[in-house]
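In: have a look at this prediction, sequence included:
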Amino acid sequence: MPLTDQAKIQIVQERVFIKKVCRNCGALNSIRATKCRRCHSTNLRPKKKELPTKRA
């Protein structure tokens, strides 16, 4: 069921997309993180902001 309410979409985007991903181990970290919580690497990237598309 797709979301149509803009307020709910904004909440979901904040919860899901505003994170950083470790390039070494793939762990999700907070957006303010400077080091990975799992492997302590500083090689972090922001999470991609696109929803995955369904494949048939």
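Out: Done, it's in.
In: make it CA atoms for all contacts and neighbour counts henceforth
Out: Will do.
In: now the helices for this structure?
Out: For the chain, applying DSSP state H gives helices covering 6-17.
In: another one to put next to it:
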Amino acid sequence: MAKKLFPEAMARLYARMFVCKVCKSKIRADPAKVRLGKVKCRKCKSKALRLKRKPAV
């Protein structure tokens, strides 16, 4: 069973955090810019990003 995290910890770990679908690297970016395709992965230059998944509580 997952332990409930403090709101500060949730914001630090998951707020504005995206994961590259190609190389799985993590990127913190503005969601509006990601939707418009203005943010690229630093490692592989891909624009395919998804939100970091939160653990099931």
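Out: Perfect, I can see it now. Note that the coordinates shown come from a computational prediction; the quantities given were computed from them, not determined experimentally.
In: can you find the partner of residue 47 of structure 1 in structure 2?
Out: Counting by TM-score structural alignment, residue 47 of structure 1 lines up with residue 52 in structure 2.
In: burial count for the residue nearest to its match when sequence neighbours are not counted?
Out: Leaving aside its sequence neighbours, residue 52 of structure 2 sits nearest to residue 18 (C-alpha to C-alpha, 6 or more residues apart in numbering; 5.2 Å). Residue crowding around residue 18 of structure 2 was assessed by other C-alpha atoms under 10 Å; the count is 23.
In: please name the residues that touch the alignment partner in structure 1 of residue 18 of structure 2.
Out: With TM-score structural alignment defining the correspondence, residue 18 of structure 2 maps onto residue 20 in structure 1. Taking C-alpha atoms under 8 Å, 6 or more residues apart in numbering, we find residue 20 of structure 1 in contact with 28, 29, 30, 31, 33, 44, 45, 46, 47.
In: the fourth one: what's it in contact with?
Out: If you count contacts by C-alpha under 8 Å, 6+ apart, residue 31 of structure 1 has them with 18, 19, 20, 46.
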